[in-house]
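Engineer: fold the following, please.
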Amino acid sequence: MSRQPLLEIAAGSLASALAAQEGGADRVELCSSLAEGGITPSYGMLAVVRERVRIPVYVLVRPRGGDFLYDDVDFDIMQRDIETCASLGFNGVVIGALNAEGYVDPRCRELMNAAGKLGVTFHRAIDASADLNRALDDIMGLGCERVLTSGGCANALAGAQVIAGLVRQAGERIKVMAGAGIRSGNLAEVVRLTGAHEFHGSARAVVKSSMRYLNLALKDLAPDIEQSSVEEVRAMKAQLAG
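Structural biologist: From the prediction side, this is the model:
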C-alpha cells in the first residue's frame, strides 16, 4: 500500500503556523528568519505556538545563519534549545552540522542524545555536504527519522533526480523529504520525479503592511510581511491529493 504524501510547512511566525494548520498541512517546521535559511525561534514564539497549534510541530535548532560549521559553544546552545523544545512538549526538532571538510559532524550524536524521544529531522546541511550519499549514510547512522534535501541544488525541482537517488538509497531506513522552492505550481512534478513521500515548502505570500505612516527613507526596513498563505497551503495539499 502506498503511503499518503505529507506536506510540511516552514513557518517563520505564529501567523504562518496557524495558516499552515488551517490550510491542511500535516506538520510545521517552526523557525525564525526564513530569509537567511531559518534559525531557532525565540522562547516566546515557541511557547505561544505550542499553546495554539494543534498539528505536529518540529522546531529548527540552528543558532545562526551562514554555514553549518559550529564550535563547542554553538553545540552547547543547540543542546539547550533542544532541551527547551522537549520541556515545552514539541513533537520534534530539526538539526544538522558539518565539519570543515563538508562531512556530517560526529558531534551531531550529542544533539541526538539531547533530543531523547523527540522526533529528529536532519536539515539541508546535507545539501552543503561534500558527498550527499555518504552524508545520508551518516545521517541514517545517527538515527534521524527523516532528512530534508533539495538534492544539493538550488531547489528541489532542479535536484529532483538526485533526490530520487537518495530515496532509493534510503529505502525504508529513513524518510527523504524534498524541499526548497516547492510551490503548488511545481509540486506535482517534484512528486513525479523524486518518488518522495514528504514535501516541504513555506507557501509564502506578501501581506501588505497596515501602517498608515511610512518613512520612505528607510529602504532597508520594508514594511510588508511575508507569511504562509492558507490558500497556497490548500493548493499544495490539493496537488498531493490528486
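
Engineer: contacts, neighbours, all on C-alpha from now
Structural biologist: OK.

Engineer: now find how far off-centre the longest helix belonging to the chain is within its chain.
Structural biologist: Looking across the chain with DSSP state H, the single longest helix is helix 72-88. Its chain's C-alpha centre and that of helix 72-88 lie 17 Å apart, by C-alpha atoms, centre = their mean, to the nearest Å.

Engineer: here is the second sequence; please produce its structure so I can put it next to the first one:
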Amino acid sequence: MSKIEIACFNPESAITAFENGADRIELCDGLSEGGTTPDFETVKHLHEKISIPMFVMIRPRGGDFTYTDEEFEQMKSDLIQLKSLNVDGFVFGILNENDEVNVEQNTELVKMAKPYPCTFHRAFDRAKDLEDSLEKVIGCGFKTILTSGQQPSVSEGKENLKKLVELSAGRIEILVGGGLRSTNIEEIREYTKAKYFHSSAITDGGAFASAEEVVALKNT
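Structural biologist: All right, here's what the predicted structure looks like:
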C-alpha cells in the first residue's frame, strides 16, 4: 500500500482526505493557479479538526517561481504566521531568473520553518538540469521533492521519476505527483519504485476531492 498525500484547495477536500485514509494533506488555496498560500483562519480551523499531518503551501501568487523582494518578504511573513499554528510542514519552491533552484532564498525559508519539514514543490519541474537541481534541493535542507519528473504528467515523466528515486538514494523523499490517479498509480509505482504519491483526487473537473478516489488511491 502506498503513502498518499492529497492536495486540498478547500476545507471540504481536506476533511474528505482525512476521513478516507490519506496519510497527509497539502493545504493550498488558488486551484486555478496551481496552489497558493491558504488563509490563516482556514488553516487554524482545519488544524483543530484533522489529526493527520498537514503541510501548508507558501506561494504568494500563481505564475512563475521567481519572486520579487516584496513577494519573498511576504513568503517569510506568511510562514512565520502559519508556523505559530504548529502545522506539520511547509511546501514551497523558489527559482532564480535562470530557472535554477534559488539556493539562498530556499535555504533561508527552510531554516525559518525548523523544526518542521519542507517540501520543494513542482517548481522543480520548471528547473534546469534534473541532477543538479536534485542536489541543490537536498543541499537546501528539504525533506521532500514533489515532482512529475520534469514532464507535464507522471506518466510522461516516469523515466525521470525512476532516475530521481535512484539518484536520491534515500537522502530525500521523491513525492510523485502531477496527473496521478488511481487508474495509473500502480503502473507508476511499479516503474519508479517511489513510495509516496500526491494527487488532488479530483475526478469530475471540479474543485473537491472525491472520497472514492482517495480510497482507491490508498488501496490500489
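
Engineer: which bit of the second structure covers the longest helix of the first structure?
Structural biologist: Mapped onto the second structure using TM-score structural alignment, helix 72-88 of the first structure covers residues 69-85.

Engineer: got a list of contacts for that stretch?
Structural biologist: 37, 40, 43, 44, 47, 58, 59, 60, 90, 109, 112, 113 (C-alpha atoms under 8 Å, 6 or more residues apart in numbering).

Engineer: surely residue 6 of the first structure touches residue 198?
Structural biologist: Yes: using C-alpha atoms under 8 Å, residue 6 of the first structure is in contact with residue 198, at 4.7 Å.

Engineer: so which of these two has more stuff around it?
Structural biologist: residue 198 (22 against 17; other C-alpha atoms under 10 Å).

Engineer: contact partners for the counterpart of that one in the second structure?
Structural biologist: Residue pairing (TM-score structural alignment): residue 198 of the first structure is matched to residue 196 of the second structure. Counting by C-alpha under 8 Å, 6+ apart, residue 196 of the second structure makes contact with 2, 3, 4, 5, 173, 174, 175, 176.

Engineer: thinking again about what came up before, what's the following helix or strand after the longest helix of the first structure?
Structural biologist: The helix or strand immediately downstream of helix 72-88 of the first structure is strand 92-95, counting by DSSP states H and E.

Engineer: mean shift between that following strand and the second structure?
Structural biologist: Strand 92-95 of the first structure, aligned to the second structure and superposed, deviates on average by 0.5 Å (mean C-alpha distance after the TM-score superposition for the first structure).

Engineer: map residue 234 of the first structure onto the second structure.
Structural biologist: By TM-score structural alignment, residue 234 of the first structure lines up with residue 215.

Engineer: roughly how far apart are the closest residue to residue 203 of the first structure other than its chain neighbours and residue 95 of the first structure?
Structural biologist: Spatially, and ignoring its direct neighbours in sequence, residue 203 of the first structure is nearest to residue 228 (4.9 Å; C-alpha to C-alpha, 6 or more residues apart in numbering). Distance of residue 228 of the first structure to residue 95 of the first structure, computed by C-alpha to C-alpha, to the nearest Å: 22 Å.
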